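Asker: Based on what follows, work out the 3D shape:
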Amino acid sequence: MKTPKKGVNTICAHVGELKDKEFKGAVSPLYMSTSYEFEDVEVKRYPRYFNTPNQEALGKKLAALENTEAAMIFGSGMAAISTALMSFLQAGDHVVFQQTLYGGTYNFAVTQLEKYGISFSFTNGWGIPDFEKEIKPNTKVIFIETPSNPLLTVTDLKGIAQLAKSRGLLTMIDNTFASPINQNPGNFGIDVVLHSATKYMGGHSDICAGVVATSNENMEKIFQTAICFGGSLSDYTVWLLERSIKTMGIRVKAQNENAMKMAKYLSVSDDVENVYYPGLEIHPDHDLAKSQMNGFGGMLSFELHSGIDVSQFFKQLKLIKPSMSLAGIESTVLSPTKTSHALMSPGDREKQGIKDSLIRFSLGIEETEDLIQDIEQAINQVKSMQVPA
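Answerer: Got it, this is the predicted structure:
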């Protein structure tokens, strides 16, 4: 009889844990060694080969969360993304990138791929026809991100997977914003799932890591590239990440709830021009998001009215932290033009709709009422500083 799939919080807490056989401790032991025996052993272990006990155990947990055959942990999200791409691309190949894309991935494409004779295209939108239009005879990979950073656009996972398979192409997704709690792209036919584990998996703004989850066949190709690039993670950080993932399900659920309440508040505020959150019915991709997401996520973006200075708004916040990165238990805001998408040219940011007035908001686990009060007092402080015309 087939064993039923465990619930997500059970997977977070128990799958892939190492047993403390000596002292019977409740948590996985930490194996810090960088040197292991090679004679008369089943596995020749070495940290750069991603096969130390802690690395292997965490990979099993991550694969279970994404419902894939295998998963591998990297030193950062960009280490995972760049290694995955270079595992399936070579000179003469072409890759299609979604237009709305994380700035680091965009920068990797425009500054590195041509050095290796790899060409690329960015779509003009994120609908299936936009991707189909960019496919060339030498295209090998379609790379998407949904919900996207920072405008929370939503791409049709099933549609992209069907398009790629009809053309014999491999699909990759940056699933960071959703997390495995809110979205499992492999269930819709996406081949390679990528994460910045620095975000929701780490969840406490103190870990830098990345993840690739895919089939055993694809992982073997990625492994061969990964051992050359050397983007492995220290076992101490692997252990910390495994500890953090145990609470990911309940953290993300609270962040989802906070983001929905905050999006509804901001959408009716007289001081806000636009709100971008797929959980809102006014979001153009709301129905699509409902069909492929388990929750709408803890991320949103919004634009203050032009008369409210964004930099001054950041300075007046008392509870919400103006800070880099996202997905911690504390709520943070940032300006994408100054941080996550600063490496993009102003023209390219404009094409994506990323304005200087845009604020990316990562909801933590605080009470929403306290966060709303902080936003209101900050806006009022900025307004009081303005000199009447």
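
Asker: Every contact and neighbour count from this point should use C-alpha atoms.
Answerer: OK.

Asker: Remind me which helix or strand the residue nearest to T368 when sequence neighbours are not counted belongs to.
Answerer: Using CA to CA, 6 or more residues apart in numbering and skipping the chain neighbours, the partner closest in space to T368 is N258 (5.8 Å). Following DSSP states H and E, one finds N258 within helix 248-267.

Asker: residue boundaries of the strands in this structure?
Answerer: Taking DSSP state E as the test, the strands found in the chain are 70-74, 94-97, 119-122, 139-145, 170-174, 192-196, 210-214, 272-276, 299-304, 321-322, 332-334, 358-362.

Asker: Return the list of helices and strands in contact with the helix holding N258.
Answerer: Here helix 248-267 touches helix 8-14, helix 179-182, strand 272-276, strand 299-304, helix 368-385, going by 3 or more CA pairs under 8 Å, 6 or more residues apart in numbering; DSSP states H and E.

Asker: Buried ones in it, by neighbour count?
Answerer: Judged by neighbour count using 16 or more other CA atoms under 10 Å, the buried positions of helix 248-267 are 248-263, 266-267.

Asker: now the angle between helix 368-385 and that helix, please.
Answerer: Orientation check (axes from the mean of the first three to the mean of the last three CA atoms, to 10 degrees): helix 248-267 against helix 368-385 gives 40 degrees.

Asker: May I have the residues that are in contact with the residue positioned nearest the centre of the chain?
Answerer: Geometric centre of the chain, nearest residue: T176, 1.2 Å, by CA atoms, centre = their mean. If you count contacts by CA atoms under 8 Å, 6 or more residues apart in numbering, T176 has them with 194-197, 199-200.

Asker: Closest one of those to L358?
Answerer: Among the contacts of T176, K199 lies closest to L358 (CA to CA), at 20.5 Å.

Asker: The closest one: how many residues sit nearby?
Answerer: Residue crowding around K199 was assessed by other CA atoms under 10 Å; the count is 23.

Asker: run this one through as well so I can compare:
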Amino acid sequence: MSDKRNRFETLAVHGGEPRPGADGSVVFPIYQGTVFEADPAGAGGDVPYIRLGTNPSQRHLQRRLAALEGAEAAVATGSGMAAITTALHSALGAGDHLIAAGAFYGGTGQFLAEHAERLGWAYDLVDPGDEDAWRRALRPDTKAFLTETITNPTIRVGDLVGAARFARAHGLTSIIDNTFATPVVFRPHTVGFDLVCHSATKALNGHSDIAAGVVTGSGELIGRVASVLRAYGCTLDPHAAFLLSRGLKTLALRVRQQNANALAVAEFLAGHDRIAHVRYPGLTGHPDHRRAAEWFDGFGSVLSFQPVGGAEAAESLVKSLRLAYAASSLGGVESLVTRPAADGHDASAPVATPGLSDDLVRFSAGIEATEDLIADFAQALAD
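Answerer: The predicted model follows:
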């Protein structure tokens, strides 16, 4: 177990790790078993079992994830959507109301559009940076506030500190999707958020080979999330837990290189005459640059931009890049590029995402050499 005073790079390697390890192993083993012999004298509810998320491999991962976000507890889920939906289920019941920042991941919007009414939830979509809009949306039955650290794919940074403060003042459970930032860039619990969610499929794992999610928070709130998770059977398989725990050890190194690459590419594109607009909070001209510079350690690995020439030019650019894969995920060691509107990001959202146009291109920086990524964009724009 690492000292809490250690820097993040050290925490990523040692946080939540038992010392000594099982049978002296530096690497925590995979406990693939589904069932374990119960201690007749033990507490009846604490049984190691895969669906309950209490298999030793699952518990080990959850200690590691809690340490990285600076939380009391964590629960690992089978996907990022399982993290978001179980967090919402833990905070909302039939007849309750949710305030949700309107610019969010398409899967979250699809879930609310298709299932909120059936579950008896009402919700209002608000601007993540407009506290007056939050106040207008507030109702006696409002129970939760949902937002994202960096919006997907429009790359905005809302008033995060204000959102956490607003939720606390009105007795709401504050829930934030921290996937785009990662705890390397921002740790939402430090400014007062109650539940922090990730699609660990993305940067936390970093190698594009598992689906996973995580929710962190207080022991009490994570207990509620875990109760929902167990009922729906959305816990993470032990082998995936092993891979995710391994990925976490290089998280800081990967994210810092990805951030540096994203900033360099954003600066290159912002100065290119065939690019109309670039969205990246590391650029001084970005409307949320001051917020990001104050709260973040880095500006994230994802940017979006619009080339001159509209959707046709955007599609041509995506096809001309040689290093970035045309794929709709993000946060891996390999760079990825996509057109969110063409990939159905908004297809089932409750309202169209503000700023999502058919010429918008989203780029997720990998860990390749910065110079090679810039050269690749230069050749693609020269075609």
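
Asker: Using CSV, please lay out the strands of the first structure together with mean neighbour count.
Answerer: Shown next, in CSV, are the strands of the first structure (neighbours: other CA atoms under 10 Å):
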stretch, mean neighbour count
strand 70-74, 26
strand 94-97, 24
strand 119-122, 20
strand 139-145, 24
strand 170-174, 24
strand 192-196, 27
strand 210-214, 27
strand 272-276, 19
strand 299-304, 24
strand 321-322, 18
strand 332-334, 21
strand 358-362, 25
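
Asker: Next, format those as CSV and append distance to Q377 of the first structure.
Answerer: Formatted as CSV, the strands of the first structure follow (distance: least, CA to CA, whole Å):
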stretch, distance to Q377 of the first structure
strand 70-74, 41
strand 94-97, 40
strand 119-122, 41
strand 139-145, 34
strand 170-174, 35
strand 192-196, 33
strand 210-214, 37
strand 272-276, 14
strand 299-304, 14
strand 321-322, 14
strand 332-334, 15
strand 358-362, 17
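
Asker: Skipping its backbone neighbours, what lies nearest the aligned residue in the first structure for R63 of the second structure in space?
Answerer: Matched to the first structure by TM-score structural alignment, R63 of the second structure sits across from K60. Spatial nearest neighbour of K60 of the first structure, excluding adjacent residues (CA to CA, 6+ apart): G16 at 5.1 Å.

Asker: Take the contacts of T176 of the first structure and write them to CSV, including distance to A213 of the first structure.
Answerer: CSV is the format used below for these (distance: CA to CA, whole Å):
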residue, distance to A213 of the first structure
L194, 6
H195, 9
S196, 12
A197, 12
K199, 16
Y200, 16
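
Asker: Between the residues you listed, which sits nearest N216 of the first structure?
Answerer: L194 (15.0 Å).

Asker: Please pull up the equivalent of the closest one in the second structure.
Answerer: L194 of the first structure maps onto C197 in the second structure, by TM-score structural alignment.

Asker: ok, its match to K4 of the second structure distance?
Answerer: Going from C197 of the second structure to K4 of the second structure by CA to CA, to the nearest Å gives 21 Å.

Asker: in the stretch 51-200 of the second structure, which spans are helices?
Answerer: Listed in chain order, the helices of the stretch 51-200 of the second structure (DSSP state H, counting those that start in this stretch) span 56-69, 80-91, 106-119, 131-137, 160-169, 182-185.

Asker: quick one on the thing from earlier: what does the helix holding N258 of the first structure contact?
Answerer: 8-9, 12, 181, 200-201, 203, 272, 274-277, 279-280, 295-300, 302, 329, 363-365, 367-368, 372.

Asker: before we move on, what about stretch 115-125 of the first structure?
Answerer: By CA under 8 Å, 6+ apart, stretch 115-125 of the first structure touches 89-100, 109, 113, 130-131, 134.

Asker: Filter these down to the buried ones.
Answerer: By 16+ other CA under 10 Å, the contacts of stretch 115-125 of the first structure give 89, 93-100, 109, 113, 131, 134 as buried.

Asker: Closest to E56 of the first structure out of these?
Answerer: L89 (26.2 Å).

Asker: which stretch among the helices of the stretch 51-200 of the second structure comes nearest C234 of the second structure?
Answerer: helix 80-91 (6.6 Å).

Asker: What span of the first structure is that closest one aligned with?
Answerer: The aligned range for helix 80-91 of the second structure is 77-88, by TM-score structural alignment.

Asker: and the matching stretch, how far out from the chain's middle?
Answerer: Distance, stretch centre to chain centre, for stretch 77-88 of the first structure: 14 Å (CA atoms, centre = their mean, to the nearest Å).

Asker: What of stretch 163-178 of the second structure?
Answerer: 17 Å.

Asker: For that stretch, grab the matching residue range in the first structure.
Answerer: Going by TM-score structural alignment, stretch 163-178 of the second structure sits over residues 160-175 in the first structure.

Asker: CSV for the helices and strands packed on helix 248-267 of the first structure, including distance to G210 of the first structure?
Answerer: Putting those into CSV (distance: least, CA to CA, whole Å) gives the following:
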stretch, distance to G210 of the first structure
helix 8-14, 17
helix 179-182, 12
strand 272-276, 26
strand 299-304, 19
helix 368-385, 29
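
Asker: can you tell me what part of the second structure stretch 319-332 of the first structure aligns to?
Answerer: By TM-score structural alignment, stretch 319-332 of the first structure lines up with residues 323-336 in the second structure.

Asker: Distance-wise, check L194 of the first structure relative to F143 of the first structure.
Answerer: 10 Å.

Asker: Correction: the previous question concerned T171 of the first structure.
Answerer: In this view, T171 of the first structure and F143 of the first structure are 6 Å apart by CA to CA.

Asker: Repeat that for I73 of the first structure.
Answerer: Taking CA to CA, one finds I73 of the first structure at 20 Å from F143 of the first structure.

Asker: which parts of stretch 217-225 of the first structure are buried?
Answerer: 218-219, 222-223, 225.

Asker: so how far does that stretch sit from its counterpart in the second structure?
Answerer: Following superposition, stretch 217-225 of the first structure is found to deviate from the second structure by 1.2 Å on average (mean CA distance after the TM-score superposition for the first structure).

Asker: contacting residues around that stretch?
Answerer: Residues from elsewhere that reach stretch 217-225 of the first structure (CA under 8 Å, 6+ apart): 49, 70-71, 83-84, 86-88, 192, 213.

Asker: Closest one of those to G230 of the first structure?
Answerer: Nearest to G230 of the first structure out of the contacts of stretch 217-225 of the first structure is Y49 (CA to CA; 8.3 Å).
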